[in-house]
Structures are given as C-alpha cells and as structure tokens.
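Q: Show me how the following folds:
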Amino acid sequence: MKILHVVTLHTPDHAFGGPTRVALNLSKVQRAEGDDARIMALGDGFDGPLPSRVEGVPAHLYQARHLLPMFEVSGITSGPLLLAARRMMRGADVVHVHLMRDLVTLPAALLALASGTPLVVQTHGMVDPTEKRVAQLTDLLGVRRVLRGADAVLHLTEAERIDVNAVAAPVELTRTVRLVNGVRPQERKPDRDPARPPTVLFLARIQERKRPEDFVAAMPEVLAEHPDARFVLAGPDTGALDGTLRLARRLGVLDSLDHVGPLGHEEVLAAGRQADVYVLPSIEEPLGVSVLEAMSVGTPVVITRTCGLGPDVAKAGAGRVIDSRVGEDAANAGKVARAVLELLEPKANAEAGQAAWELVGDHFTIDAVTRTLRRTYENVVRRKRR
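A: A predicted model of the protein is given here:
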C-alpha cells in the first residue's frame, strides 16, 4: 500500500513536536511491514540541503516560506510542496493528513478531496471550537469541508471526538475512529537506587502551555528534602525558556537545573531511563508522546488532569495526576512538588514505574496502533472502490 503522510513542519530540533513524531513513528512501522509510507512536509532551520530521509523514512521536504509571520507555524507554506502533493496523490492508495489550521495540511487535504484519493485525517487535538475570528474563518473556508468529506477522521480521546464534531456541525461525523498515540516497547530500566541523587525530568517543547515554570517553581520544595537532586529541562525553546530560567535564578535553584536543549529520539529514551520521575504540568495535552516514551522505559510520570492520558495513568497507578489551573502558580507548583516527592520514595517509585511500563506495553504500543490504522485504511479503500 502506498501511503502519503502530510504534516506541517520538520526541523532539526523537532520543535514542531507531536504530529511529525507520530507520522514518523507510523511510517517506520508501515515500511517495516512492506508498505511504501513516506512523509511530506515543510523543512526549516537546516544548514544546507533539506534531508531526503528522516530516521530512515523517505521525506519530501520543501523549504518553508514564512508567508504570514504573525501566525507562526500556521502562516508558513510552499507552492512547490502543494504542486508536488497534487502529483503524488494520484499514485497514493491513501493520503493521511495530520491536520491543523494552516497553509500546508489544510490545502493538502482539500487537494486529496478534489483528487478522489482516499483521505484519512488526524487532528492531534489541534482542531476544536474557538472564538478566534481567523480560525473561525479558516473553518468556514476549508476545515469543515475536509472533516465532512474525509473517509475517516481519527481522534485521540472522546473529548477530541466531541470537539471535532462541534467544528463540523451541524453535520454529524459518522466515520470517526479512535487512534491513540503509540511508541515502541522498551526494556524496563532497573528500580531507582536510593543511594543515587534523584533526577527529575521535564521533556517537551518549552512553551507557556506546557508550564515549564511550574516544574521550576516546584524545585525548592523538592530540594528541601533532596538537596542533591538534579532537574533536567529538555526540549526546543518555543517562547518560554527565558522566563523559565529567570524564575530559576530568582528562586536560587539555577545550579540544580540542567538545561540540555532539544534531544534526538534515542536521546529522549536515554533521558527517560536516567530520570526517576518525568513531569509535564501542561494545562492541555491531548495524548503526549513524550509521556508515553518516559513510561515505556519504566519512568513514573506526573501529569495534569487535562492531559488525555490522565485517566489511564490514574487507573494504572503509573504516576500521579494532579489538578493545575492557569493563574494559580503557587498552588500548581506545590502539587507538582508533592507528587514528585511521593514518587521519589523507593517503593512508590518501583510500583509506579512497573505500572507505567505495563500500561504502555498493554495499550500504547506502536504495533497495536498501526494494526488499528491498517484496518482503517483497508475499510476506507474498500468503501472508495465501491
């Protein structure tokens, strides 16, 4: 089967995050199973020519043109990419668009509809009801048409399914399929050695929505009990790094904070193995791949109730799920600190780490995800042929 994944952006530091990582993970497994899976995206930030392969996956990358800089990633595009997409769609069995309100995936999805190629749309929590006028106009001009015309619309959670239906209203979407994010199973790391200084990890894009300042603000309380603890701040800066480091300096904890910048995929897994607790106090997180990667090696996690993985983590006992609210910085930091301290206790750490590892192995492996996706593709192609 020839599968074309269309995502918005690929950069050397993986700053765009989730959708590109999901497309790469899916493509790697699909290619291993004999499919011709490849990705198409804009490329930006590279020194020299854009790569033709990313992690072994054929990549059709086109230099990003910043047409509307005020809209950041939503305002970049490439005429040559859209021309090439139209041509490649004619030879594809399925076009899988990782959709957002932008000038890459939205026009690509519209091209797929026009070409009659089977279209699978995955929104990654990025298409929901909004009061923003520009987004509402984008929905009117194209997003609703794509959602209503797609042969399958994938959603991570029930909340996302409801949101996408609200955008498509008054038409009720009947071709929705739940597809969680998945990661490769990993060997579980050894239990925490209480004689070793503990390590606490934040690994995600460093942006306001991910709440890295809550991570830093929790440091003094944890350091009061574990003065030799190390806190690792990893991930590409997308706007919040300066403020986060200023807060660490003001709190007097900068010497205990290691800012390591963006990490490659294998480095991400290595950081998870070295950490005793992973923390992501994000206010909204549909189904974080970085959370799954941490749990895949047996690292317990601290996440918020608004994270799509919250119910799964809570039910499995794979970490701690906390409440977090905008504007309640001190309270949020206290909740993070108490959750981290609980999970640094050797018995709690071992139990939660085992539960995290089993949770990923039982429900969130990339092989299980691609099996579900394969059935979806086959159903879509069969319906299209009829």
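Q: hey, let's count contacts and neighbours off CA atoms from now on
A: Noted.
Q: Distance check, P286 against C307.
A: 6 Å (C-alpha to C-alpha, to the nearest Å).
Q: Please spell out which residues along the longest helix seen in the chain are buried.
A: Longest helix in the chain, counting residues (DSSP state H): helix 366-385. By neighbour count on 16 or more other C-alpha atoms under 10 Å, the buried set for helix 366-385 is 366-370, 373, 376-377, 380-381.
Q: one more to line up against the first:
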Amino acid sequence: MRILHIVTLHTPDHAFGGPTRVALNLSKAQRAAGDDARVMALADGFPDGALPGHVEGVPVRLFRARHLLPVFEVSGITSATLLRTARRMMRGADLVHVHLMRDLVTLPAALIALATGTPLVVQTHGMVDPTENKAARITDLLGVRTVLRRADAVLHLTEAERLAVDAVAAPVPLTRTVRLVNGVRPQERKPGRAPGRPPTVLFLARIQERKRPEDFVAAMPHVLARRPDARFVLAGPDTGALPGALALARKLGVSASLDHVGPLDHEAVLAAGRNADVYVLPSIEEPLGVSVLEAMSVGTPVVITRTCGLAPDVADAGAGRVIDSRVGEDAANARAVAEAVLELLEPEAAEKAGRAAWELVHGRFTIEAVTAALRPTYEGVVRRRGAASSHRFNAPACHVT
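A: This next block holds a predicted model:
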C-alpha cells in the first residue's frame, strides 16, 4: 500500500513533538512491513539548502515554511509549493493519512484529499477540541467540520478525545471513528542504577506551560531534602516556559542540581530515559504522550497526572505513580510530584515499577502492534472507496525547496 502522511512541521530540534514523531514511527513500521510510506511536512530551522530527503530512514518531502500569519505561530505557517505537490502526490497514493490540526498545512491538505477523491484518514492527536477561540471557531466553520464529517476514518487516542472531536463536528455525529493509541519501538530493558551513581529525575518534553515544568522544578527542594545527591534533568525544546522554570530554580536555590540540556534527537531521548531513574511529566492535559511511552520502553518508571491518557494504564500496571495536578495549586502539585519521585527512588519500588513499565510498553504499546491495529482501518477505507491497487507516487522521495 502507498501511504502519504502529511504533518505540519519538522525541525532539527523536533520542537513540534508528538504528531511528527507519530508520523515517523508509523512510516518506519509500515515500510518495514512492505508498504511505501512517506512523510510530507513543512521544515523550519534548517540551514539554507540543507533540507533532508530522509529522516530516520523514512523518505520525506520537506518544504520551507512561509510564516504567513506569525501571530498564530505554527498554525500560521504554510507553503503553496507543498500544497501543489500534495495534490500531485495524492494521485499516486492509495491513502492519505493527515495528522490534522487547525493550521494552513494539514487542513488544506485534507480538503485537497476530499476534492481529489483520495481515501482520507485523519488523526487529531488531541489538537482539535471545542473552544471559544474566535479564530479556531472560524477555522472549524471553514473546513475542520467538513474534514471530520467526510473523512473515511477519524483516529482518536482516548474516549475523551473522541467526544471532543465529535463535539467539534456537531450536529453531525461521527460514525467512522477508530481508537488508535501511540506506539514506540521496543527497547532492551536498562539495568538498575549502579552503586554510587546519584539518582536522576528527568523531565523531557516541550517546555511549555501546559506541561507544567515549574511543578517539576518546585518539587526539587522536597526531594533534595531527603536525597541531597539527586540530579534533575530538564530536556526538550523551549516553547515559552523555560525562562520561568529556570528563574524558579534560582529563586528556590536549586539551580546547582538542575541540568538544562535543551532539545534532543531521538537516540538521545532514549539515552536520557536510560540514564534516568524516574521520568516526570506533570502536564495538566496530555492525551497519550509519546515521551512517556519512550521512557517506559527502556524500563524507567513514570510520574504522570490523572489527566494524562496513559494514567489508567500506568496505574493498573503499577508502572509508576499517577498524581493529581491542578492549575492554581502549585504547592500541592509540587509536593505530589516530590512524594511520587521519592517513592520511586526506593530500590524495591524502582525495580517493581521499572519492570512493570517495560512490560506495559512491550505488551500493549509497541509501534508494530499499533501499525497492525491500524491496518484493517486502512484496508477498509481503500476497499470502501474502491481505490485501485496499481496507483503510484508520481514524485521521487526528495526534498523540494
């Protein structure tokens, strides 16, 4: 099967995070299974003339981002060349998988797929939900509702996301929704912490307000009071919250125990997980975080909040600790993070939760299992639409600038 994934943005520091990671992970697994899967996206932050034609072994078509509406940040970037090329490549695709958000890339691409009669699967990654934002509501009226209502399948991570997407599409109920979780590559389980090595606590995600990095930093004094040798690592691209987090560390007098390492590539992400004893993501809302799965894939127990889509799985498996976290209750949030971290730094709890985390990912969240679960949806879409199996991509897997 010839599959074209369309996602908004790819950058050298992986700042866009989840949707691009999911598109790459799915494409790698699909190609390993014999499909011709590739990814199309905007590119930003690359040197002139240096757009890659492959990312992690996946053929990509990248186009330089034009910042048409800077006030809307990622939602305001586009490329007319990308959209023209997408229309051409859709003629040779059996199916287009659009990682949809309210933007000027994936939304028009999905509308082009509808206009050209190309079988269309959309995946919203928790990015399309009811809102009072005027610009978003106009975008819904102009195209998002049409895409959701007419797509051949709409993928959701959780039941909460399904209800949210259905509310955006209202009053027309969506009948072609399919749950698809995120998946990661299975990894070898790491050994336990070597004697004499200080315990390490990791935050690895986009450093933005919604993910609550300040709760991570605010927990440090409580942990250091009992584990003064502990190290804390703050990793990931800054999307607005880094200055506040570092300022809080200085205010609390814990900067010497905090390492800010910036954005990491995929292999470095896995290495950071192996070097950590506990992974912390105190996000207020997190549909089904790939970074959480990657930490657990190497056997690192996690601390996440009840509003994370993985919370029931982590709690049931004993793969870490699930805590409450509420906006405006900073002191309580910090203490909850600290208590959970301290529990998981105890040798017996660390061994038990680390093994449970590794087994949870290997049993339910490998990218191979996710790809296999997605296959019947793809085949059903193509079958219903009567797409010819002899289609071909019309363009080579090289970049266009």
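Q: Overlay the chains and give the TM-score.
A: Once the chains are laid over each other, their TM-score by TM-score structural alignment, normalised by the length of the first structure reads 0.99; 386 aligned residues with a C-alpha RMSD of 0.9 Å.
Q: hmm, back to that, what's the longest helix of the first structure aligned against in the second structure?
A: Following TM-score structural alignment, the aligned partner range for helix 366-385 of the first structure in the second structure is 367-386.
Q: and stretch 370-385 of the second structure, how far from the first structure on average?
A: When the first structure is overlaid, stretch 370-385 of the second structure sits 0.7 Å from its aligned residues on average, using mean C-alpha distance after the TM-score superposition for the first structure.
Q: How far away from the center of its chain is that stretch?
A: When distances are taken as C-alpha atoms, centre = their mean, to the nearest Å, stretch 370-385 of the second structure is centred 22 Å away from the chain's centroid.
Q: Contacts for it next, please.
A: Contact with stretch 370-385 of the second structure is made by 26, 29-30, 94-95, 119-121, 152-153, 178, 180-183, as judged by C-alpha atoms under 8 Å, 6 or more residues apart in numbering.
Q: Quick one: buried ones out of those?
A: Here, 16+ other C-alpha under 10 Å leaves 26, 29-30, 94-95, 119-121, 152-153, 178, 180-183 buried among these.
Q: just these now: which is nearest A110 of the second structure?
A: Of all those, L120 has the smallest distance to A110 of the second structure: 7.3 Å, by C-alpha to C-alpha.
Q: mind listing what that closest one touches?
A: Shown in contact with L120 of the second structure (C-alpha under 8 Å, 6+ apart): 95-98, 110, 113-114, 151-153, 381.
Q: From D316 of the second structure, how far out is V121 of the second structure?
A: For V121 of the second structure relative to D316 of the second structure (C-alpha to C-alpha), the value is 31 Å.
Q: L258 of the second structure too?
A: 31 Å.
Q: ok, the two, which is more surrounded?
A: Legend: neighbour count by other C-alpha atoms under 10 Å for L258 of the second structure and D316, higher for L258 (19 against 11).
Q: so stretch 338-350 of the second structure aligns onto which residues of the first structure?
A: Counting by TM-score structural alignment, stretch 338-350 of the second structure corresponds to 337-349 in the first structure.
Q: Work out for me the element A314 of the first structure sits within.
A: Secondary-structure assignment from DSSP states H and E places A314 of the first structure in helix 310-316.
Q: After superposing, tell me the mean distance of that helix to the second structure.
A: Helix 310-316 of the first structure, aligned to the second structure and superposed, deviates on average by 0.6 Å (mean C-alpha distance after the TM-score superposition for the first structure).
Q: Need the residues that contact that helix.
A: With C-alpha under 8 Å, 6+ apart, helix 310-316 of the first structure has contacts from 303-305, 319-321, 355-356, 359.
Q: just stretch 173-189 of the second structure next, same as before
A: For stretch 173-189 of the second structure, contacts defined as C-alpha under 8 Å, 6+ apart pick out 22, 25, 148-149, 152-159, 162, 166, 288-290, 293-294, 297-299, 358, 361-362, 365-370, 373-374, 377.
Q: hmm, try it at 7 Å
A: Applying C-alpha atoms under 7 Å, 6 or more residues apart in numbering, the contact partners of stretch 173-189 of the second structure are 22, 25, 149, 152-158, 166, 288, 290, 293-294, 297-299, 358, 362, 365-367, 370.
Q: For that stretch, measure first residue to last.
A: Using C-alpha to C-alpha, the end-to-end distance of stretch 173-189 of the second structure comes to 44 Å.
Q: Distance from it to the middle of the chain?
A: 11 Å.
Q: Show me what L99 of the first structure lines up with in the second structure.
A: By TM-score structural alignment, L99 of the first structure lines up with L100 in the second structure.
Q: show me the contacts for its match.
A: L100 of the second structure touches 106-107, 122-124, counting by C-alpha under 7 Å, 6+ apart.
Q: Would you confirm that V105 of the second structure contacts S75?
A: No. Using C-alpha atoms under 7 Å, V105 of the second structure is not in contact with S75, being 8.2 Å away.
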